[in-house]
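Visitor: I need the structure of the sequence given here:
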Amino acid sequence: MVVIKNYMEEVVLNLMEGVLDDINMCKCEMCVMDIAALALNDLPPKYIATEKGELYSKANALRNQFEVDVIAAITKAAVLVKRSPRHK
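Guide: Have a look, this model is predicted:
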């Protein structure tokens, strides 16, 4: 069975921990998922359906500008969530 997935989700979740370590903020599940959702809404989706597509996307993700764009989106989202967290 072939599954379609947004590879960008994996990239954001993998880079998020490092970014959040640099920002003094809540890292509860709700805040982390809010940051991921906001960041993903600012980034173009990268859908893949095959292992070959995943390898291509991983190679493409190694480009410096790609990583900078993802980190910038995560940072922007983290600032918004830190200002207005949805939890008590």
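
Visitor: only C-alpha atoms from now on, for both contacts and neighbour counts.
Guide: Noted.

Visitor: mind listing what's buried along the lengthiest helix in the chain?
Guide: Counting by DSSP state H, the longest helix found in the chain is helix 64-83. Buried residues in helix 64-83, counted by 16 or more other CA atoms under 10 Å: Glu67, Val70, Ile71, Ala73, Ile74, Thr75, Ala77, Ala78, Val81, Lys82.

Visitor: next up, the contacts around the nearest residue to the fifth one once chain neighbours are set aside.
Guide: Which is Ile74. Counting by CA to CA, 6 or more residues apart in numbering, Ile74 lies nearest to Ala39, which is 5.1 Å off, once chain neighbours are set aside. Applying CA atoms under 8 Å, 6 or more residues apart in numbering, we find Ala39 in contact with Val12, Val70, Ala73, Ile74, Lys76, Ala77.

Visitor: let's see this one next, to set against the first:
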Amino acid sequence: MSETLDIVIDHCNIFARFVICDIISQYNITNPEEIYKTDIERDYEKDLAEWIRTGKIIYKENIYVGIENVAKGFVDMLSGKNICKAVVKY
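Guide: All right, here's what the predicted structure looks like:
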């Protein structure tokens, strides 16, 4: 994907945390192999689903119910009040 990202990933610590964002430049890509590490994606998805199902990986969510709570969820996310995924259900 990018030389910079490759270098960062190669030098990160075990259990490093990353902020994940969409990569707008990749939206209209015609060759999926150009996207970083797609060769391991299928195994990753299968393994991750199994780990979640068996409790090997436990995840947390901050769930905000209702469109009226979008702003609160957004502010909580930006201010660090949640330490996990923020979800708004409407």
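
Visitor: TM-score of the superposition?
Guide: Remark: TM-score between the superposed chains equals 0.30 [TM-score structural alignment, normalised by the length of structure 1]; 46 aligned residues with a CA RMSD of 4.1 Å.

Visitor: in what helix or strand does the spatially most central residue of structure 1 lie?
Guide: Central residue of structure 1 (CA atoms, centre = their mean): Val12, 1.8 Å from the mean position. Following DSSP states H and E, one finds Val12 of structure 1 within helix 7-21.

Visitor: after that helix, next one along is what?
Guide: helix 29-42.

Visitor: angle of that following helix against helix 7-21?
Guide: 130 degrees (axes from the mean of the first three to the mean of the last three CA atoms, to 10 degrees).

Visitor: could you check the angle helix 29-42 of structure 1 makes with helix 64-83?
Guide: Counting by the same axes, to 10 degrees, helix 29-42 of structure 1 lies at 130 degrees to helix 64-83.

Visitor: which helices and strands does the following helix or strand past helix 29-42 of structure 1 pack with?
Guide: Per DSSP H and E, the first helix or strand lying C-terminal to helix 29-42 of structure 1 is strand 47-48. Contacts defined by 3 or more CA pairs under 8 Å, 6 or more residues apart in numbering; DSSP states H and E place strand 47-48 of structure 1 against strand 5-6, helix 7-21.
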